[in-house]
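K.L.:
Sequence and predicted structure are below.
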Amino acid sequence: MTETRRYSVTGMSCGHCESAIRSEVEQLPGVLGVEVSAQSGELAITLSEDPVLRDDAVIAAVDEAGYDALRQP
């Protein structure tokens, strides 16, 4: 079974923003899928069955792309 995590992302305004975040996050270990929406300000990632990916790694990847993220409950 996979796991989906959602994050709020601030600072996105266009498709380029979405692409920059997607490129960084999809490189993380265990990430199977990435959905980013500048319109809603959300990032959703689908993780493998045994996710070991920490939230701080996802947040750091979003930061590397130039944006701020916070995990949604």
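P.N.:
That came through fine. Numbers count the residues shown, from 1 in each chain.
K.L.:
C-alpha only now, for contacts and for neighbours.
P.N.:
Fine.
K.L.:
end-to-end on stretch 44-54?
P.N.:
14 Å (C-alpha to C-alpha, to the nearest Å).
K.L.:
Contacts for that stretch next, please.
P.N.:
1-7, 28-36 (C-alpha atoms under 8 Å, 6 or more residues apart in numbering).
K.L.:
Included below, for side-by-side comparison, is a second structure:
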Amino acid sequence: MKEVLKVEGMTCDHCVDKVEKFVGEIEGVEHIEVKLEQQEVAVTFNPPATLEDIKEAILDAGYTLA
């Protein structure tokens, strides 16, 4: 599965690294692409990862879902 999420609050490369770290720790996540300019995070994943897991990881990293 591939989902693109709008994420608010990312302002720099450190933010990109933080989102990649938090989402990347989820089992089943295959690829993460953070687009800072567009405030988007594209995630390719398979079970056991779920969209809710990914959303929770982004929130845990300190960012807001649009």
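P.N.:
Ah, there it is. Treat the numbers as computed from the prediction; the structure is a model and nothing was measured.
K.L.:
Narrow the contacts of stretch 44-54 of structure 1 to those in strands?
P.N.:
Under the assignment DSSP state E, the contacts of stretch 44-54 of structure 1 contribute 3, 4, 5, 6, 7, 31, 32, 33, 34, 35, 36 to strands.
K.L.:
Name the member of those residues with the most neighbours.
P.N.:
residue 36 (23 neighbours; other C-alpha atoms under 10 Å).
K.L.:
Trace that one over to structure 2, please.
P.N.:
Counting by TM-score structural alignment, residue 36 of structure 1 corresponds to residue 34 in structure 2.
K.L.:
Just give the nearest non-adjacent residue to that match, would you?
P.N.:
residue 41 (4.5 Å; C-alpha to C-alpha, 6 or more residues apart in numbering).
K.L.:
quick one: contacts for the one you found?
P.N.:
4, 5, 6, 7, 32, 33, 34, 35.
K.L.:
repeat that with 6 Å
P.N.:
Residue 41 of structure 2 is in contact with 4, 5, 33, 34, counting by C-alpha atoms under 6 Å, 6 or more residues apart in numbering.
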